[in-house]
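Engineer: when you get a sec, could you give me coordinates for this:
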Amino acid sequence: MSQRSPNTTDERTLALLVFVRSHFPDAPPPAIASSDASARRYWRLRLTNGDTRIIMDAPPPGEDIRPFIEMQERLTAAGVAVPNIFERDTGQGFLVLEDLGDCTFFQWRHGHSIDTVNARLEEAVRLLAAVARTETADLPRFDTAMLNREMDLFVDWYIARYHDTPFNAEQTARWQRLRDEISTRLQTMPQGFVHRDYHSRNLMVQDDRLVAIDFQDAVRGPLPYDLVSLLRDSYIDWPEELVSKLQAVFWQQCPPDLREAWSLEQMRNDFAWVAVQRHLKVLGIFARLSIRDGKHGYLKDLPLTWKHLQKALAQLPELSGLTELIAPLGPKDQGLTG
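Structural biologist: Okay, here's the model as predicted:
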């Protein structure tokens, strides 16, 4: 994204400039670096010695930087590479972070050989061992209520708003039964620390290492969840043979006692269940980002997300009712702008 200077007539930006000057009085004003699917913005600050920092601008009350700080500390303790925090103002929602550059794994893969990209993807899978070991005490639980709220985004935004075909009473009852079956099934899986959005756009490539970002919504939940986020990425369609290989890599690095109780075949089946839950949610989120927030670029990612959902459903005859229920509701042709 091209960088631009702050608008000094904007009240939030004025607060940002006061924060920056309190810590870096000699630095020039920061330039906008990027934004994401939330209300957060990121600014790049160039210091007088030539170093750079990233300012996270997370305006309260809608945004709260305290979970980011807590998860950063937990992940660091577990040995996961995450951005360093240099300064903070939790009341106003500002953080000064290590500048990791602009190269996400999603961007980095362009211009590299297939073998090199696949090796980097395997590195990302292997990093999940440390992520899973991260302390989960007092973390929110990815419980039935949370899982159901996420899946209901599919009905509320993708079905009712994007397709403009709300479910009738009978369809709603069917949906609720199937949704509850999915969320109940995910509760039976091995549980651990879940980043919750571990994919190619949330992994930065810096100095030949991968650094995880956007981890503030971490929970204790199903162990395959982050693997699904990575290998069934809504932005990259990884080859099926590679996915199968890396599922085995992930399973092999689980503790021996877990592998005894949780076979590779069981893990792959759990992977499919988690994929259904996640892609239902993501379809709803992408529709909401377009319709409510005017971020229409996410609509181009609906077809791959739908493809991933259908692939997972095809492995789960128990959910044939869901396959039937949503069969006519694939993504529309490109070009919708909400």
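
Engineer: CA atoms for contacts and neighbours, from now on please.
Structural biologist: Noted.

Engineer: can I take it that residue 204 is in a strand?
Structural biologist: Yes - according to DSSP: H, G, I helix; E, B strand; the rest coil, the state of residue 204 is that of a strand.

Engineer: so it makes contact with residue 109?
Structural biologist: No - applying CA atoms under 8 Å, one finds residue 204 not in contact with residue 109, separated by 11.4 Å.

Engineer: ok, those two, which is more surrounded?
Structural biologist: Neighbours were counted for residue 204 and for residue 109 using other CA atoms under 10 Å; residue 204 has more, 25 against 18.

Engineer: please provide the structure for the following sequence as well, for comparison with the first:
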Amino acid sequence: MTALSKKDLGNSGISEFLIHELGAKIEVYPLAGDASARKYFRIVRDQESFVLMQWEAFKSLSDYPFTNIGSHFSKHNVRLPKIIGSRPEEGLLLLEDLGDLTLERKFWESRNQEDSLNFYEQAIEQLIKIHYPSTADRDENCKAFQIQFDSEKFQWELNYTKQHLIEGLCRIQLSDTEKKQLNNIYLEIADRLHEEDKFISHRDYHSRNLMIKLGKVNVIDFQDARLGPIQYDLVSLLKDSYVNISKEIESHLLNHYLDLRTQYITKKINKDAFDEVYQLQTIQRCFKATGSFASFYQTRGDTRYLHYIPDTLTTVLKALDHFPEFSFLKELILRDEVIGVDYNSL
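Structural biologist: So this is what the prediction gives:
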């Protein structure tokens, strides 16, 4: 890969910032971005490397969600990329380079799922730190305490899928009666999840946001953390669209989580109630994921995520088997215009 020139970087202020932080003898390489509008670059200086993140301008490190929440997590030993330098007015953060080995890549490169189990256990251990000590340290200046998954937010996410997948990509025109049926299901799912106790939720805790460096799992992309049910992050990790974790590994990791939880909360959990919320959260979280995948195609012509839709819908259908009262949603997904689409051909 060819290094970028100053001309390639344009008038963004990146070159001047990097020279100020690292000196003139550096090389800049573009990195593939995530599903957001953020841009990433790998900066090489001699035998060292760093990652530059470019996003919207911000006032200060304490005001910027990434650094604000990251500072709170760091107090509780959550492994995160270290901040090397910043220029808020340019939206620039220079970070520790965690490399290219995601948990997703480790999963697929392993000979069998057991070979990646240690790293998934580490991911659970990092999640415990986010859910319990980080939540117990009630710092109201931390932005994760200022927003939450409430009924309105859960409904918004479900309607996002109706907009981008059902009505958008699949071009289904729901009747007024069908819209009412669907909205009633959305409301019940959202209200039931909203009633759960709330802990800090990473919000996007999947295998592409977990980096392995020197055998240790590190957490990235945590800037949207907010209060929510513990099952939200567990579903994100264990019902992840990017991998296919076996039922045996999923069960083992859930038990690992519940065992570690007792270090912070001594009251024994009602496993049946926990499992019911876990299935309910699977419906909500995974259905929203299909809406996101559809929206990337609908809004910017990005086809890379479309092939994840069928298996993710299958995950939703399996969870819906536990809730016969939501039969209309199951019937909607089972329509040929939804589950029968060849998303790879779009």
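
Engineer: overlay them and tell me the TM-score.
Structural biologist: Once superposed, chain against chain, the TM-score is 0.91 (TM-score structural alignment, normalised by the length of the first structure); 332 aligned residues with a CA RMSD of 2.2 Å.

Engineer: element containing the residue positioned nearest the centre of the second structure, please.
Structural biologist: Central residue of the second structure (CA atoms, centre = their mean): residue 204, 1.5 Å from the mean position. Under the criterion of DSSP states H and E, residue 204 of the second structure resides outside all helices and strands.

Engineer: now which residue in the first structure aligns to it?
Structural biologist: Residue 204 of the second structure maps onto residue 197 in the first structure when the alignment is built from TM-score structural alignment.

Engineer: with residue 242 of the second structure instead?
Structural biologist: In the first structure, residue 242 of the second structure lines up with residue 235, judged by TM-score structural alignment.

Engineer: returning to what we had before: contacting residues around the match of residue 204 of the second structure?
Structural biologist: 214, 215, 226, 229 (CA atoms under 8 Å, 6 or more residues apart in numbering).

Engineer: of these, closest to residue 123 of the first structure?
Structural biologist: Residue 123 of the first structure has its nearest neighbour among the contacts of residue 197 of the first structure in residue 226, at 13.7 Å by CA to CA.

Engineer: C-terminal to the host helix or strand of the closest one, what's the next element?
Structural biologist: In this assignment (DSSP H and E), residue 226 of the first structure forms part of helix 225-231. Using DSSP H and E, the helix or strand that follows helix 225-231 of the first structure towards the C-terminus is helix 240-252.

Engineer: tell me which of the contacts of residue 197 of the first structure persist in the second structure.
Structural biologist: With both residues aligned by TM-score structural alignment, their matches' CA atoms under 8 Å, the contacts of these that the second structure also has are 214, 215, 226, 229.

Engineer: CSV for the residues you listed, including distance to residue 133 of the first structure and neighbour count?
Structural biologist: As requested, those are exported to CSV (distance: CA to CA, whole Å; neighbours: other CA atoms under 10 Å):
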residue, distance to residue 133 of the first structure, neighbour count
214, 18, 18
215, 15, 21
226, 13, 24
229, 18, 20
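
Engineer: where exactly do the helices run in the second structure?
Structural biologist: For the second structure, the helices defined by DSSP state H cover 6-9, 14-22, 65-74, 103-109, 117-131, 133-136, 151-161, 176-194, 230-238, 247-261, 271-300, 309-320, 327-333.

Engineer: out of the ones you listed, which comes closest to residue 145 of the second structure?
Structural biologist: Closest among the helices of the second structure, using CA to CA: helix 133-136, at 8.4 Å.
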